[in-house]
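S.K.: structure here, sequence nowhere to be found:
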């Protein structure tokens, strides 16, 4: 199965292919296929969330009339239908979008107005209940140089973490939110959780994935040749590194997935078909 993207959706995986996507829980061995609604090019499946009624998937693509303004569609698992969603002016349609995080049914993105200005970086969320893009909170830092790594993640199941590596110095910083994430972004307070500045730090290429275990940082990244490595860091140093030899292709997709017992959402047609069998 050739993938074009792989997204950790906080207990489910979204595996994107050229003609659609697979929602997968590898721990339970369950999956479901989502077909594209058309043959539009440059479609991006962003992530999975939910409201009080059903699980939903969000995808976006450049507008035909205004290519710099993204158009959005929402897929409802319960009804197996795609719904058009046109963002209100200024609610996120023209914002440059980085990685997405799914937490408690809501999708959050790292966004910026000016990639070269660290003060412009913030988190924007999409609320499935209201159907609105909302500026949620500022980030503690942004990119200072082209090629800096900046990755948002989930910390301890209910908070955010942020990894940044400076491309020039190779220093790595980790920030986490002090309290669990709720609907009020004004309450978000970031604190510096750990830093690494030793001379043997690896260069983190191609959107590294990571998780934090106590005071250790585990990172998966590719080196400059596209080979995947696992790095373990702690006490301001690189503790170990392991090359993943089982992955043959260069620059493989990777993400962090914590095993879960969340069943893969299915549409009404799939449920009826199973009952008939």
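M.R.: The structure has been received and is ready for your questions. The structure displayed is predicted, hence computed values, not measured ones. Numbering: from 1, shown residues only.
S.K.: C-alpha from now on. contacts and neighbour counts both.
M.R.: Noted.
S.K.: Provide a list of residues in contact with the most centrally placed residue in the chain.
M.R.: Central residue of the chain (CA atoms, centre = their mean): residue 100, 3.1 Å from the mean position. Counting by CA atoms under 8 Å, 6 or more residues apart in numbering, residue 100 makes contact with 46-47, 107-110, 152.
S.K.: quickly find the element holding it.
M.R.: strand 96-103 (DSSP states H and E).
S.K.: so after that strand, what's the next helix or strand?
M.R.: Next along the chain from strand 96-103, counting by DSSP H and E, comes strand 106-112.
S.K.: ok, back up a step: now do the strand holding residue 100 against strand 106-112, angle only.
M.R.: Computed by axes from the mean of the first three to the mean of the last three CA atoms, to 10 degrees, the angle separating strand 96-103 from strand 106-112 equals 150 degrees.
S.K.: of the contacts of residue 100, closest to residue 66?
M.R.: residue 46 (20.1 Å; CA to CA).
S.K.: which element follows the host helix or strand of that closest one toward the C-terminus?
M.R.: Following DSSP H and E, one finds residue 46 within strand 44-50. Counting by DSSP H and E, the element after strand 44-50 in chain order, helix or strand, is strand 55-62.
S.K.: which residues does the helix or strand following that following strand contact?
M.R.: Sequence-wise, the next helix or strand downstream of strand 55-62 (DSSP H and E) is strand 70-76. With CA under 8 Å, 6+ apart as the test, strand 70-76 has contacts from 54-63, 81-87, 93-94.
S.K.: structure two is appended below for comparative analysis:
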């Protein structure tokens, strides 16, 4: 005999269930399929997660995009093993025997959504829900020169929901001398808007670090010989520095990277190029930096080699594809970090605990990003569709 449960009670029960299970629950019935992507329910589930990060810490993983366009999801499943899953995007408009992987140059992550930068368009993708949203770009699009951030603005009055947006900007200092530009794309209106009156006295640190926290994207920026954390406020549509200086003295030879910690804090990593010591700091947006972890292993590999002084434009463009990704597991004692080896041009994933480390994954060189699955469902997304990929010879101005 069926039992009628009030909608409010049903939402309360389901909001306590991890995302991975909820994704499967969508196939139970049409009502749950609609209910579990409802904006009100997603906000309720997201708010509960904001106070229970320990319950979901084991879902953290790293997405690796290798040189052959293969996307792999790496998940630590035990103290010494990892689960590798191929999640490559396949162009399905061709017959099965002719299908190829879709080329992805960069990946940006926000609340379980992946922004994939391709030849002449963008794809916003939720791998867990297998839903996509295609974004067209103008003729001035460039997959290397342009930087991206994915985030949202919380809409009100109730029911509160997230209005997702993309910022695309160009501030890189390289031999191409392409003019600076800032644009914002709004999912709800399916349109780009040029943001005027923004000038740049800074540029992005390579390898790139890009994270999203509280709806706003963050990068590591450089101004003269100093590094700082730069953010873009989608509500004001302006860049705003979080810190004028990092919690340590900046050294161009020391690899640094930016990530999130437990979903509600920023995390900052630095590796000393002399001692190989890795230090990780964390902070809420309104509190000072505090040290979280120090790993001292003299023979640990360098996460990323600094560029030579005579670096040329082709090498600059090639290096701009790479990033350092890492996360600290739920017991705050194990570090999972990516290492880019420029010699054989490969990317490796290492698991570090105490004074020991082991390589759990290696692939041809590509970029990576830290990723936590979610039920995020941006406006206009639909069942995974990879038939709309387009190629053209003259991509750029």
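M.R.: Yes, it's here. These numbers were taken from a predicted model, which means no experiment stands behind them.
S.K.: just give me the match in the first structure for residue 132 of the second structure.
M.R.: Using TM-score structural alignment as the criterion, residue 132 of the second structure maps onto residue 31 of the first structure.
S.K.: without its sequence neighbours, what residue ends up closest to residue 242 of the first structure?
M.R.: residue 230 (5.1 Å; CA to CA, 6 or more residues apart in numbering).
S.K.: that neighbour sits in which helix or strand?
M.R.: Assigned by DSSP H and E, residue 230 of the first structure belongs to strand 228-234.
S.K.: show me what residue 162 of the first structure lines up with in the second structure.
M.R.: With TM-score structural alignment as the criterion, residue 162 of the first structure matches residue 268.
S.K.: quick one: distance of whichever strand or helix holds that match to the chain centre.
M.R.: Using DSSP H and E, residue 268 of the second structure sits within strand 265-271. Averaging C-alpha positions (CA atoms, centre = their mean, to the nearest Å) puts strand 265-271 of the second structure 15 Å from its chain's average.
S.K.: what does that strand contact?
M.R.: When contacts are defined by CA under 8 Å, 6+ apart, strand 265-271 of the second structure is touched by residues 213, 254-261, 277-285, 302-303.
S.K.: among the contacts of residue 100 of the first structure, which one has the most neighbours?
M.R.: In terms of neighbours by other CA atoms under 10 Å, the contacts of residue 100 of the first structure top out with residue 47 at 26 neighbours.
S.K.: against residue 141 of the second structure, how distant is the counterpart of that one in the second structure?
M.R.: Using TM-score structural alignment, the partner of residue 47 of the first structure in the second structure is residue 149. To residue 141 of the second structure, residue 149 of the second structure is 15 Å away according to CA to CA, to the nearest Å.
S.K.: before we move on, back to that, tilt between the strand holding residue 268 of the second structure and strand 216-223?
M.R.: Calculated by the same axes, to 10 degrees, strand 265-271 of the second structure forms an angle of 30 degrees with strand 216-223.
S.K.: same for the helix or strand just after strand 265-271 of the second structure, what does it pack against?
M.R.: Remark: after strand 265-271 of the second structure, the chain's next helix or strand is strand 278-283, criterion DSSP H and E. Contact analysis of strand 278-283 of the second structure by 3 or more CA pairs under 8 Å, 6 or more residues apart in numbering; DSSP states H and E lists strand 265-271, strand 290-295 as its packing neighbours.
S.K.: turn those strands into TSV, columns for mean neighbour count and distance to residue 41 of the second structure.
M.R.: What follows is those, written out as TSV (neighbours: other CA atoms under 10 Å; distance: least, CA to CA, whole Å):
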stretch	mean neighbour count	distance to residue 41 of the second structure
strand 265-271	21	24
strand 290-295	16	33
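S.K.: as JSON lines, those strands with distance to residue 368 of the second structure would be great.
M.R.: Below are these laid out as JSON lines (distance: least, CA to CA, whole Å):
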{"stretch": "strand 265-271", "distance to residue 368 of the second structure": "16"}
{"stretch": "strand 290-295", "distance to residue 368 of the second structure": "22"}
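S.K.: ok, whichever residue in the first structure pairs up with residue 166 of the second structure - contacts?
M.R.: In the first structure, the residue matched to residue 166 of the second structure (TM-score structural alignment) is residue 57. Residue 57 of the first structure is in contact with 45-49, 74-77, counting by CA under 8 Å, 6+ apart.
S.K.: wait, which of the residues you listed is closest to residue 211 of the first structure?
M.R.: When those are ranked by distance to residue 211 of the first structure (CA to CA), residue 47 comes first, at 18.9 Å.
S.K.: could you check how far the closest one is from residue 24 of the first structure?
M.R.: For residue 47 of the first structure, the distance to residue 24 of the first structure - CA to CA - is 12 Å.
S.K.: so for the two, which residues contact both of them?
M.R.: Shared contacts of residue 47 of the first structure and residue 24 (CA under 8 Å, 6+ apart): residue 14.
S.K.: counting neighbours, what do you get for the alignment partner in the first structure of residue 215 of the second structure?
M.R.: In the first structure, residue 215 of the second structure lines up with residue 105, judged by TM-score structural alignment. Per other CA under 10 Å, the neighbour tally for residue 105 of the first structure reads 20.
S.K.: swap in residue 279 of the second structure?
M.R.: 18.
S.K.: that one is in contact with residue 290, isn't it?
M.R.: No - judged on CA atoms under 8 Å, residue 279 of the second structure makes no contact with residue 290 at a distance of 10.7 Å.
S.K.: intersection of neighbour lists for these two?
M.R.: Shared contacts of residue 279 of the second structure and residue 290, defined by CA under 8 Å, 6+ apart, are absent.
S.K.: what's the nearest residue to residue 250 of the first structure if we skip its chain neighbours?
M.R.: That would be residue 226: by CA to CA, 6+ apart, it lies 4.6 Å from residue 250 of the first structure.
S.K.: who's in contact with that neighbour?
M.R.: Residues near residue 226 of the first structure by CA under 8 Å, 6+ apart: 250-252.
S.K.: for the aligned partner of it in the second structure, give its distance to residue 363 of the second structure.
M.R.: Structural alignment (TM-score structural alignment) places residue 226 of the first structure against residue 345 in the second structure. Distance, residue 345 of the second structure to residue 363 of the second structure, by CA to CA: 9 Å.
S.K.: look up how far residue 208 of the first structure lies from the alignment partner in the first structure of residue 109 of the second structure.
M.R.: Alignment note (TM-score structural alignment): residue 109 of the second structure maps to residue 8 of the first structure. With distances taken as CA to CA, residue 8 of the first structure is found 13 Å from residue 208 of the first structure.
S.K.: what's the overlap in contacts for those two?
M.R.: Counting by CA under 8 Å, 6+ apart, the shared contacts of residue 8 of the first structure and residue 208 are residue 255.
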